[in-house]
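Asker: Okay, here's the prediction I keep looking at, along with the sequence it came from:
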Amino acid sequence: MRNILTALCVVMAGTAFAQQAADAIAPEAAGTGDFQSLSADVTAALKAKAAGKSVQADNWMVVAANPHAVKAGADVLAAGGTAADALVAVQTMLGLVEPQSSGLGGGAFLVWYDAASGALTTFDGRETAPLAATPRLFQDANGEPLKFFDAVVGGRSVGVPGTPALLAEVHARYGNQDWAQLLAPAMKLAEDGFPVSPRLAQLVADDAERLASSKITAAYFMPGGFPVAAGQTLVNLPYALTLKKLSAEGAGAFYAGDLAKTIVATVQGAEANPGVLSEVDLAIFRVKERPAVCASFRAHDVCGMGPPSSGAIALGQMLGMLDGYDLSAGPEDVNVRRLIGDASRLAFADRGRYVADSDFVPVPVAGMLDSDYLADRAKLLAGDDALPEVTPGVPEFDHALNWADDEAIELPSTSHISIVDAAGNVASMTTTIENGFGSRLMVGGFLLNNELTDFSFRSQKDGVPIANRVEPGKRPRSSMSPTIVMKDGAPVYVAGSPGGSRIIGYTAQAIIAMIDWGMEPQTAAALPHAVNRFGTYDLEAGTRVEGLADALGAIGYETNARALTSGLHLIAIDDRLRGGADPRREGIALGE
């Protein structure tokens, strides 16, 4: 089977890199049995992904992490709905069938291109810290940081969810379909039940001990004391009731009334690790519209989400530093990997010191993306060996830059949605509950986030404050990188991925693959990963890139072979729409 997929990729891509894409295809994605009963177009999309082929369309396209969710969004677009309408249907379905990654209990960032006006903007639905939170929220009595999962599991880690408010805001501004109608597909499937996917079953089994910390969560994911099995039908009546309430009363019903009271009671009543979330915290949450942050790369404008996300800044810094270097030798060339890896390390050094919620901390966004500053940083890449040491730069800024380096831990989970509608509107949304299964607390059929553990557990080092420390009402720094790439004022690529702080590297590689290496979206999504954030080069185990270990070691890198489970969902926009879904996960691209 692998030889067949390899041959198909070579014929399709016509590049020397297609073999690498075939190597990355996961066994679970190669089969179509789990979802082919949904419809003929879903079956065709699954087969195209398994063969390494991009899906093509003329009018609209949606790419997301589960065929049930993609089908829900596709039905909306086929009925004349906008990308904003489709986002509502896709996200509410993902919260049911991929609950470990995102949902109503989490937050999201959206980059939006409005075809009518030609304007690009972003919406911040990131969770906020409760008003009762202090900088010592994740420290013990001696001021030392808690262990990560001691902080995660329970109520202490739960921030105010932003996803319901974000969906409602964008739907009100850009949607044309009835709100209740968009929630109906997920509501019906929650009532009827859905077959547990192999991926969800495996993740539940792997996390069984932590899921057992909450009786409600354990009862849902481990009925009878055993983890749900692949193919088992899972019914979620509480989620159906939550959606019914939101259908009738709007998203405001999430932030006030009985549901809000239940959320607060669950967080504050969590055994052994209660949190400080209050009804006031929910009532005052607001989505924030922010200007897109853009950087230049190969005559394109790569645009995304600014603070509190570090995504667009770090991605822009990487690509800005690489803009003056020739990467055409491709992903198997050790010097290309050196350039990309050290550009990433330099960007992460700046990220760790300067980036946090800009409503609380002045962030030198313009200085960090200034062309002269990046040109100076790029000079550090001119050698032949790995940089022996990487430190933050000093970007131009009119505020103090005396910050200590961050120590936040950001583990991979999350989900990404890319949509282009028939009118040309574009949505790139990355959505999350942070760690897999979030806080492990369940309310109303959905999981609550553990987003507050994206803050630094330490508030200062040697008396110097850390920008990403916990503060009341503050939004934790993120690496989510929903991206729209523009050229001559029009969108040409839509990109994004889950994966913790490796999201930045995954997204950067996909953009380089499509622009510099001429790859189709599906080939770019399947390309093996090599990511370097802090000095050690992570190489995707079991792929051709693992063979670069000796060459990278010879120029000074430590290497580590490991699973690098991205979830890239890509769309290329030119005469036609071409979409690709990461073979490491269950998603597909659908279009018409």
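Answerer: Structure's in. What do you need?

Asker: Going by C-alpha atoms from here, please, whenever you check contacts or count neighbours.
Answerer: Will do.

Asker: Contacts for stretch 263-276, please.
Answerer: 130, 132-133, 151, 153-158, 277-279, 441, 443 (CA atoms under 8 Å, 6 or more residues apart in numbering).

Asker: Could you pull out the buried residues of it?
Answerer: 263-268, 270, 273-276 (16 or more other CA atoms under 10 Å).

Asker: and what of stretch 467-483?
Answerer: 467-471, 473-483.

Asker: cool, and stretch 407-420?
Answerer: The neighbour-count check on stretch 407-420 (16+ other CA under 10 Å) flags 407-408, 410-420 as buried.

Asker: circling back: ok, the contacts of stretch 263-276 vs residue 290, which is closest?
Answerer: Of all the contacts of stretch 263-276, residue 130 has the smallest distance to residue 290: 21.8 Å, by CA to CA.

Asker: For that closest one, which residues are in contact?
Answerer: So residue 130 contacts 159-160, 276-278, 281, 472-473 (CA under 8 Å, 6+ apart).

Asker: That one in helix, strand or coil?
Answerer: Counting by DSSP: H, G, I helix; E, B strand; the rest coil, the backbone at residue 130 sits in coil.

Asker: Tell me who's in contact with the nearest residue to residue 216 once chain neighbours are set aside.
Answerer: What sits nearest to residue 216 in space, not counting adjacent residues and going by CA to CA, 6 or more residues apart in numbering, is residue 442, at 6.4 Å. Contact analysis of residue 442 by CA under 8 Å, 6+ apart lists 214, 216-217, 448.

Asker: What distance do you get for residue 442 to residue 264?
Answerer: According to CA to CA, to the nearest Å, residue 442 stands 12 Å off from residue 264.

Asker: cool, residue 533 as well?
Answerer: Distance from residue 533 to residue 264, by CA to CA: 37 Å.

Asker: In addition, the following structure is provided for comparison:
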Amino acid sequence: MSPVKVNVALSGLLLVPLYSFGFSYETPSVTPEVGSGYEEKPGWSAASFAVAAANPLATDAGYQVLANGGNAVDAAIAVQMVLTLVEPQSSGIGGGAFLMHYDGSDVQAYDGRETAPAAVTGELFMQDGEPLPFMDAVASGLSVGVPGTVRMLEQAHKEHGQLAWEELFVPAITLAEEGFAVSQRLHTSLTSDEALKNDPLAGQFYYNADGEPLAVGDTLKNPALAEILRRIASQGSAALYEGEIAEDLVNRVQSHDVRPGSMTLEDIQGYQSVERDPLCTPWQQWEVCGFPPPSSGHITVMQILGILDQRPLLEAPLDNGVSSSGWLHQFLEASRLAFADRGRYIADPDFVEAPGGDWTLMLAPDYLASRSELIGDTSMGDSAQPGNPGELNVSWASQPAQPEYGTSHISIIDGDGNAVAMTTSIEQAFGSRILADGGTGLPGGYLLNNELTDFSFVPEVDGEPVANRVEPGKRPRSSMSPTLVFDGETGELVASLGSPGGAAIIHYTARTLVAMRDWGMNAQEALNLPHAITTGGDVYLEEGRFPDATKQALEAYGHTISERELTSGLQAIRRLEDGTLFGGADPRREGVVMGD
């Protein structure tokens, strides 16, 4: 078995067969990549199957599953369990996920988004009539939603899995027991976080007695997580949602020393993942399939792209690898309009009706044409207003702006042509900053999410309710945009892609689609491009990636510009015309693509 097709950060294999399941997991020897900044990556070719994930150990786990007879869903489960261990700041069994699946004929959308406990009210994040400071809400028991990733993956596996459920946990259990080398990115995240060390379990596990974080290259074992995963492997999702592990989760949430949450065992035991109807939108020669609400990702991505398609190009779209100022102006203005609609209308569809009763009305060509006419030669700044895509039974207020963070993305295409695009999250880096050991009493464990801070802190504005306000049992609105692309004429699979990045996921995904369809770029070239985002106010450009002339031109259009690190974590795999695959991994993170 040869796990590497081109030069990557996996420097050979230490062959250590473990367990006696259908395949022997082989522990890879990994040199951690640079975890921040920007590092060129070559792109990866594969003949029949490929997996892309945010950490080489996780990618390798998915690769080994595929190489030993597993399919795309099997590989996604193995990847996610390893990410829980090696990229704990971004996703894990304590969070939620959206999974898009293609089985060669049908596209399905599996919703593993977290839910709010039954005892919450719309005032959850309000104090004395004012919203709590964002980080005060995050690092608390208040922010923890009932996790959904494991139950959702179990549902997908029951319908599509090929290998036995328990086999898919072998890589993560093995690495948790034997240890893995702390990467630069994990070390950097630990160094920059002030709240995690205040948690009694996390402070002891990720920091030394002097409060210093684990160093790059330190071997980290996680015996608590190994035991938790062993139970889930043998008992299924019930091991997490019932019994000792569930009781410990509730205790950790309710016993937070500053802001305890209200989660109960009944909340956890009652959680159900949901299969929703995917949204598949024609886009010139492609059909783009994405996740419906409670994700705002697909609708907002396709609104941006649909508005752009109504606009004449002001100039060539690229100039020396940087999007031209004319194209950027239109992209940013389309983003303002799409985010205005997002803030007014999109929320959990079990609680909020779509405009006109149909979410696709927000993507109707005539509606997007009318929106595109609002784009002029001068930026509308923060004055973009939502449109009227359809009649509403309730008059919603626009949600005030607030931060969004976090997440990881997995893209997989297997040898039979099945595909997965899965975006998975605990929201902020290290989630709620609560580590749960499952009641094992062993060192380590898994981090609990802070996804409830994706709800609007303010339940109403000027007497009108906010669609994305907190309600019992509700799923918070998300920006996650797992995407599968198909040829509009033949129906054949073209690509699987997605990204982390909070609200900026939408910009990252939209720009990547444009680069691959319109600018003739391969998956890696598209991911390498510099980022520009706005959610309706200032424009943020990726620091150090745009020439002064571009910044000055955007300012001349009326945009208020500043620069910052925009750390996307894009993964993309595209099927080429000859049937082979070419994958890309974001140069801003430590992910790789592997395949055969």
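Answerer: That came through fine. Just so you know, these numbers come straight off a predicted model, no measurement behind them.

Asker: Helix, strand, or coil at residue 423 of structure 2?
Answerer: At residue 423 of structure 2 the chain is in strand, as set by three-state DSSP.

Asker: Where is the longest helix in structure 1?
Answerer: The longest helix of structure 1 (DSSP state H) is helix 334-354.

Asker: after superposition, how close is that one to structure 2?
Answerer: Helix 334-354 of structure 1, aligned to structure 2 and superposed, deviates on average by 0.5 Å (mean CA distance after the TM-score superposition for structure 1).

Asker: quick one, helices of the stretch 251-400 of structure 1?
Answerer: 252-255, 258-268, 279-283, 311-322, 334-354, 365-369, 371-378 (DSSP state H, counting those that start in this stretch).

Asker: any idea which of these is most buried?
Answerer: With neighbours taken as mean count of other CA atoms under 10 Å, the helices of the stretch 251-400 of structure 1 reach their highest mean count in helix 311-322, at a mean of 28.

Asker: Where does that one end up in structure 2?
Answerer: Mapped onto structure 2 using TM-score structural alignment, helix 311-322 of structure 1 covers residues 297-308.

Asker: Mean distance between that stretch and structure 1 after superposition?
Answerer: Mean deviation for stretch 297-308 of structure 2: 0.7 Å (mean CA distance after the TM-score superposition for structure 1).

Asker: Pick out the residue closest to the middle of structure 1.
Answerer: Against the mean C-alpha coordinate of structure 1, by CA atoms, centre = their mean, the closest residue is residue 498 at 3.3 Å.

Asker: What residue in structure 2 is paired with it?
Answerer: Match for residue 498 of structure 1 (TM-score structural alignment): residue 500.

Asker: about what we covered before: widest-spaced pair of the buried residues of stretch 467-483 of structure 1?
Answerer: 471 and 483 (28.0 Å).

Asker: still on that earlier bit, Throw together a ChimeraX command that grabs the buried residues out of the contacts of residue 442 of structure 1.
Answerer: Listed next is the ChimeraX selection for buried residues among the contacts of residue 442 of structure 1, using 16+ other CA under 10 Å:
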select :214,216,217,448
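
Asker: tell me which of the contacts of residue 442 of structure 1 is nearest to residue 258 of structure 1?
Answerer: Checking the contacts of residue 442 of structure 1 one by one against residue 258 of structure 1 (CA to CA), the nearest turns out to be residue 448, at 16.1 Å.

Asker: Enumerate every residue touching the closest residue to that closest one other than its chain neighbours.
Answerer: In space, and not counting its chain neighbours, residue 448 of structure 1 is closest to residue 105: 4.4 Å by CA to CA, 6+ apart. Neighbouring residues of residue 105 of structure 1 by CA under 8 Å, 6+ apart: 161-163, 433, 446-449.

Asker: So which of the residues you listed belong to strands?
Answerer: Cross-referencing the contacts of residue 105 of structure 1 against strands under DSSP state E gives 446-447.

Asker: closest to residue 285 of structure 1 among the contacts of residue 105 of structure 1?
Answerer: residue 162 (7.5 Å).

Asker: Tell me which two of the buried residues of stretch 407-420 of structure 1 sit farthest apart.
Answerer: Among the buried residues of stretch 407-420 of structure 1, the pair separated by the greatest distance (CA to CA) is 407 and 420, at 37.0 Å.

Asker: quick one on the thing from earlier: pipe the buried residues of stretch 263-276 of structure 1 into a markdown table and attach distance to residue 336 of structure 1 per row.
Answerer: Converted to a markdown table, the buried residues of stretch 263-276 of structure 1 look like this (distance: CA to CA, whole Å):
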| residue | distance to residue 336 of structure 1 |
| --- | --- |
| 263 | 49 |
| 264 | 50 |
| 265 | 52 |
| 266 | 50 |
| 267 | 47 |
| 268 | 50 |
| 270 | 49 |
| 273 | 46 |
| 274 | 48 |
| 275 | 46 |
| 276 | 48 |
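
Asker: corresponding residue for residue 67 of structure 1 in structure 2?
Answerer: So residue 67 of structure 1 corresponds to residue 56, using TM-score structural alignment.

Asker: tell me the contacts of that match?
Answerer: By CA under 8 Å, 6+ apart, the residues touching residue 56 of structure 2 are 9-10, 30, 590-592.

Asker: Tell me the one of those nearest residue 566 of structure 2?
Answerer: Nearest member of the contacts of residue 56 of structure 2 to residue 566 of structure 2, counting by CA to CA, is residue 590, at 14.8 Å.

Asker: got a list of what the closest one touches?
Answerer: Residue 590 of structure 2 touches 32-35, 54-56, 185, counting by CA under 8 Å, 6+ apart.

Asker: That one matches what in structure 1?
Answerer: Per TM-score structural alignment, residue 590 of structure 2 is aligned with residue 586.
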